[in-house]
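Undergrad: What would the 3D arrangement of this be:
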Amino acid sequence: MNATKRERIFARLKAHNPNPTTELNWTTPFELLAAVLLSAQATDVGVNKATARLFPVANTPRAIIDLGIDGLKAHIKTIGLYNTKAENLMKTCQILDQRYHGDIPRTREALEALPGVGRKTANVILNTAFGELTMAVDTHIFRVSNRTRLAPGKNVVEVENKLMRHVPRAYLKDAHHWLILHGRYTCLARKPRCGSCVIEDLCEYPDKIDIA
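TA: You can find the predicted model right below:
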């Protein structure tokens, strides 16, 4: 795929959705970090239901520490793997409270050192909370990048590096949101909805399906 086609792809995605963002509900960087940490192997809808119960009661590291591990689990028990996630979130809150005075660190290395926070989560925080040019590659972005040939790669890091190199800089800040949403609602895993895809004629997937 050449640079001209990539430019046209992102121009169309932007025209279709000028202001993309995460579907997780959040108002502070910490709320976003907590929501993303809870979202592994869970839907955004499910996480939003849990955080709607949690955040009015505790939406800072200190408040979650004061809630206690049992209290935290009670608020997020509808989410899959909630026991492990509660332990990780509590440990993360303790580090944030003790080391960063409750603030969220703004470097990838510091974020990835937090329990339950991997490269993808760190990239989401840096991009969505702080506006940095990062690419949080999840299963949707990995699929879309390979299927369309936008940035094919054998693993998420390879895809991330290619996207960072090849996505036009003017679109880079919002690119991961466009690609996630495209994979979630149009370029579906089993049956891509090629018939209603705004970039169908630019996509290099050889087995397009005429489904709207």
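Undergrad: switch to C-alpha atoms for all contacts and neighbour counts from now on
TA: Noted.
Undergrad: gap between residue 176 and residue 20?
TA: Using Cα to Cα, to the nearest Å, residue 176 is found at 9 Å from residue 20.
Undergrad: Looking at the two, which is more packed in?
TA: residue 176 (28 against 17; other Cα atoms under 10 Å).
Undergrad: what's in contact with the helix or strand harbouring the more buried one?
TA: Assigned by DSSP states H and E, residue 176 falls within helix 169-185. Identification of contacts with helix 169-185 by Cα atoms under 8 Å, 6 or more residues apart in numbering yields 10, 13-14, 17, 19-22, 127, 131-138, 140-141, 143-144, 164, 167, 189.
Undergrad: Out of the residues you listed, which end up buried?
TA: Buried subset of these (neighbour count, 16 or more other Cα atoms under 10 Å): 10, 13-14, 20, 22, 127, 132-138, 140-141, 143-144, 164, 167.
Undergrad: Proceed likewise with the subsequent sequence, for comparison:
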Amino acid sequence: MNAAKRREIFERLKVHIPEPTTELNWATPFELLTAVLLSAQATDVGVNKATAKLFPVANTPQAIIDLGLEGLKTYIKTIGLYNTKAENLMKTCHLLVEKHQSEVPKTRAALEALPGVGRKTANVILNTAFGQPTIAVDTHIFRVSNRTGLAPGKDVLEVEKKLLRYVPSEFKQDAHHWLILHGRYTCIARKPRCGSCVIEDLCEYRDKVEL
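TA: Have a look, this model is predicted:
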């Protein structure tokens, strides 16, 4: 795929989704960090239902600590892997209080040092909470990048590096959200909705379906 075609893809996605953002509900960097930690192998809808009850009661590191581990679990038990997630979130809260004055750090190294925070989660926080032009490659972005030919790669890190190299600079801030939303609602895993896709003629997928 050439540079002109990549630019046109993002031009169209920008028109189609003028103000892309995460579908997780959050108001502060800590709320976003909490929501993203809870979202692994879970739906955003499910996470939002849990945090709608949790955040009014505890939406700071100290408030989560004050809940206690079992208290925290009562709020997130509807989310998959909640035991592990509760333990990671509690450990993260202790580190935020002890090392970061209860603030979410703004560097990748500091974020990735938090329990349960990997490269993808760090990228989400840096991009969405702090406005940095990072691209967090999840299953949707990995699929869209490979299927369309936008930035093919054998693993998420290779795809991330290619996207950072190929996406025009003016689109990098929002590229993460455009590609996730495109993968979630149009370029879906089992049967992509090619017939209603705004970039169908630019996509290099060979097995397009008419829907």
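Undergrad: Can you give me the TM-score here?
TA: Overlay of the two chains. TM-score (TM-score structural alignment, normalised by the length of the second structure): 1.00; 211 aligned residues with a Cα RMSD of 0.3 Å.
Undergrad: coming back round to it: ok, average deviation of the helix holding residue 176 of the first structure from the second structure?
TA: Following superposition, helix 169-185 of the first structure is found to deviate from the second structure by 0.3 Å on average (mean Cα distance after the TM-score superposition for the first structure).
Undergrad: nearest spatial neighbour of the residue nearest the centre of the first structure, skipping sequence neighbours?
TA: Centroid-nearest residue in the first structure: residue 124, 5.1 Å away (criterion: Cα atoms, centre = their mean). Spatial nearest neighbour of residue 124 of the first structure, excluding adjacent residues (Cα to Cα, 6 or more residues apart in numbering): residue 136 at 5.6 Å.
Undergrad: which SSE is residue 36 of the second structure in?
TA: Per DSSP H and E: residue 36 of the second structure is located in helix 29-39.
Undergrad: Please state the offset of that helix from the chain centre?
TA: Offset of helix 29-39 of the second structure from its chain centre (Cα atoms, centre = their mean, to the nearest Å): 10 Å.
Undergrad: For the following helix or strand past it, which residues meet the burial criterion?
TA: For helix 29-39 of the second structure, the following helix or strand on the C-terminal side (DSSP H and E) is helix 44-54. For helix 44-54 of the second structure, a neighbour-count test (16+ other Cα under 10 Å) marks 44, 46-51, 54 as buried.
Undergrad: can you pull out the helices in the first structure?
TA: 3-16, 29-38, 44-54, 61-76, 82-99, 108-112, 119-124, 139-148, 156-166, 169-185 (DSSP state H).
Undergrad: between the second one and helix 61-76, how big is the angle?
TA: Put plainly, it is helix 29-38 of the first structure. Going by axes from the mean of the first three to the mean of the last three Cα atoms, to 10 degrees, helix 29-38 of the first structure is angled at 40 degrees with respect to helix 61-76.
Undergrad: now for helix 29-38 of the first structure, which elements pack on it?
TA: helix 44-54, helix 82-99, helix 119-124 (3 or more Cα pairs under 8 Å, 6 or more residues apart in numbering; DSSP states H and E).
Undergrad: nearest to residue 6 of the first structure, of those helices?
TA: helix 119-124 (21.8 Å; Cα to Cα).
Undergrad: Contacts only, for the nearest residue to residue 33 of the second structure once chain neighbours are set aside.
TA: Setting aside the residues directly before and after it, residue 33 of the second structure is nearest to residue 125 in space (Cα to Cα, 6+ apart), at 6.5 Å. By Cα under 8 Å, 6+ apart, residue 125 of the second structure lies in contact with 29, 32-33.
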